[in-house]
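J.: below are the sequence and a predicted model; questions follow.
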Amino acid sequence: MPTTTQFDGVIAIDGPSGSGKSSVSRRLATELGAACLDTGAMYRAVTLAVMRSGVSLSDTATIMKVIEGTRFEFGTNPADRYTRIDDVLVDADIRGPEVTGQVSAVSAVPEVRKYLITAQREIIAAAEHGIVVEGRDIGEVVAPDADLKIYLTADPAERARRRSSQDGSDLAATAADIKRRDTADAKTTRPHDAAPGAVVVDTTHLDLDQVLTALHELIAHGGTA
C-alpha cells in the first residue's frame, strides 16, 4: 500500500452510517501521523449527558445548561481515541442502543449543533500535525476549507451487513435502524450528499486496505482522482 509520510492539513471524511468512516479515518490518521476526530462520538456524548439528566428533549434551554455544565473530553490520538464525561470514560455507554435511539433527536437541536461545531473547529485548529475529521457534515459545515474532502458511501445492504458484523446485532434490525437514522439525520445534515469539492469513494466492493490505497493516491495527487 502506498503511504504518505507527512500531512499537516485537514482531511474531512463524510458519509452515512456503515460506510466505513471510523475504520478508514483511524487507519488513515495513523498512517499519516495525524490526529483523528470522531464528531459522531461528540454528539453521542452530549446525548448521553442529556439522557442522564432526565431533561425533556423539548426543553432546549435546560439541555444547553446541562451540556455547558458538563466536562467533555475527546481523545484525538488514533491509537487511543476516548470519550470522557466529567473525567469518566463512556466509550461503551455512548455506543449503546439507548443513545443510538436518541442521538438524532438531540443532534437536531440547533443550539446543540452550534455548540458542538464550535468545539469541533477548536479541536481542528489545535491539531499540530494534521487531522482527519469524520462525520456527516464536515466538508460542508464544520471544515469547508479542508485540504481534502472525501465522501464515503456504500450500498445500504452492505452498510447494514458491516454494522451487524461489528456489534453482533440482527441484520434485519440493523438495516431498519440504519434506514431510520438516515431519515432522521437528513433533517439536519445531508448524509447522502457529498460536500462541494468532495471526492466520492464507493466502498461497497472495497476492503479497508483498498480504500486506504485510494485515499493515499488522492493525497499524493493533491486531492484529485
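T.: That came through, no problem.
J.: only C-alpha atoms from now on, for both contacts and neighbour counts.
T.: Fine.
J.: Asn133: how many residues sit nearby?
T.: Quick fix: residue 133 reads Val, not Asn. 31 (other C-alpha atoms under 10 Å).
J.: residues contacting it?
T.: By C-alpha atoms under 8 Å, 6 or more residues apart in numbering, the residues touching Val133 are 10-13, 25, 36-39.
J.: against that first model, consider the following:
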Amino acid sequence: MPQTPVSSDVSQPTEPPLSGFVVAIDGPSGSGKSSVSKQVARTLRYAYLDTGAMYRALTWWCLEQHVDLDDAAAVTAAAGDFPLEIGTDPDAAHVLVGGVDVGEAIRETRISTTVSKVATVIPVRELLRRLQRELISAAAAEHGGVVVEGRDITTVVAPDASVRILLTASEQARLARRSRELHGDAEATSVSATRSQIVDRDRLDSTVSEFTVAADGVTTVDTSDLDFDGSVAAVLQVVAAART
C-alpha cells in the first residue's frame, strides 16, 4: 500500500459522502473498542481502521523527529509531513511510518502517556480527520464495508456513517481490562499503575471530543457486564438492525 502523506492545508472544501457501508464505533480506553471492532470486521468480512493508531503513530513520529510535543505549531507541521501507511485488514492491520513498522512501538508506555498532547491539537485533528475519511471511503469501496473505531468517529469524522455506536463500560471494568492486558492481572497495584493511561488520557482527550455520552442517533452499547463474545454479539445486533 503506498504511503499516504498528510496534507498541511487545513481549509475545509466541500467533502464527498462516504462510500460503502460504514460502522463507526467510539468509546473510552478499555471499553473493548479495538478488539470488538476487529472481530466485528472479521465477522462481516469488512475492512477495519484504527484511528487511534494514527494519533499514536504521529506521536511516535514527532518523538523520533525530536519535535516538542508542547509546541502545537511544530506538531502540526510534523503532521503535515507525516509518511504514514496503515493497513485495513483486521487480521494484519499494520502501521508503518517512513517504512518502519511501528505496530508494537506505538503501544509502549512512552506513547500512551504522551499521545494526548498530539491528539488535542485542533489543526492536527482536522488534518487526520480528512485523511481518515479518505481511508474509510477507499476501504469501504474495496471491501463493501468498513468498521472504523476511535473517539470522535460518530460525531466528527463520519457523522454520516451507516451505523454509529458508542461502546462504553464502567471505569472499574475498563481499568481491570487494561490492567490485565498490560500487567497480566487486575490486582490493586496493577490497576493503579494503569490509571494514568485510562482516566488521565480520557480526561485530556475529552477536551476536544465527546466519547462518554452518545450523540443524537448514536446507539450506546455498555460492555461492563459483557464478556468479549457478548460485546461482539451486541454490536453485530445493532448493525443487523440498521441493515433491515
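T.: All right, it came through fine. Small disclaimer: the values here were computed from a predicted structure and weren't measured.
J.: tm score of chain vs chain?
T.: Here the TM-score for the pair of chains, by TM-score structural alignment, normalised by the length of the first structure, is 0.91; 217 aligned residues with a C-alpha RMSD of 1.6 Å.
J.: could you tell me which of the contacts of Val133 of the first structure remain contacts in the second structure?
T.: Among these, the contacts conserved in the second structure (both residues aligned by TM-score structural alignment, their matches' C-alpha atoms under 8 Å) are 10-13, 25, 36-39.
J.: and the residues you listed, which is closest to Leu89 of the first structure?
T.: Ranked by distance to Leu89 of the first structure (C-alpha to C-alpha), these are led by Asp38 at 15.3 Å.
J.: that closest one matches what in the second structure?
T.: Alignment note: Asp38 of the first structure maps to Asp50 in the second structure; criterion TM-score structural alignment.
J.: what's the closest non-adjacent residue to its match?
T.: Among residues not flanking Asp50 of the second structure along the chain, Glu149 sits closest, at 5.4 Å (C-alpha to C-alpha, 6 or more residues apart in numbering).
J.: pull the number of nearby residues for that neighbour.
T.: 27.
J.: could you confirm it falls within a helix?
T.: No. Read with DSSP: H, G, I helix; E, B strand; the rest coil, Glu149 of the second structure is strand and lies in no helix.
J.: how about the biggest helix by length in the second structure: buried residues?
T.: Ranked by number of residues, the top helix in the second structure under DSSP state H is helix 122-143. For helix 122-143 of the second structure, burial by neighbour count (16 or more other C-alpha atoms under 10 Å) applies to 123-141, 143.
J.: gap between stretch 195-211 of the first structure and the chain center?
T.: 15 Å (C-alpha atoms, centre = their mean, to the nearest Å).
J.: how about stretch 30-49 of the first structure?
T.: With C-alpha atoms, centre = their mean, you get 6 Å for stretch 30-49 of the first structure.
J.: what does stretch 234-244 of the second structure give?
T.: 21 Å.
J.: likewise stretch 145-159 of the first structure?
T.: With C-alpha atoms, centre = their mean, you get 11 Å for stretch 145-159 of the first structure.
J.: just stretch 155-172 of the second structure next, same as before
T.: Centroid separation for stretch 155-172 of the second structure versus its chain: 11 Å, with C-alpha atoms, centre = their mean.
J.: and if you look at stretch 120-133 of the first structure?
T.: 14 Å.
J.: what residue in the first structure is paired with Val118 of the second structure?
T.: Per TM-score structural alignment, Val118 of the second structure is aligned with Val106.
J.: strands along the first structure, start to end?
T.: Remark: strands assigned in the first structure by DSSP state E are 10-14, 35-38, 72-74, 83-85, 88-89, 131-135, 148-153, 199-202.
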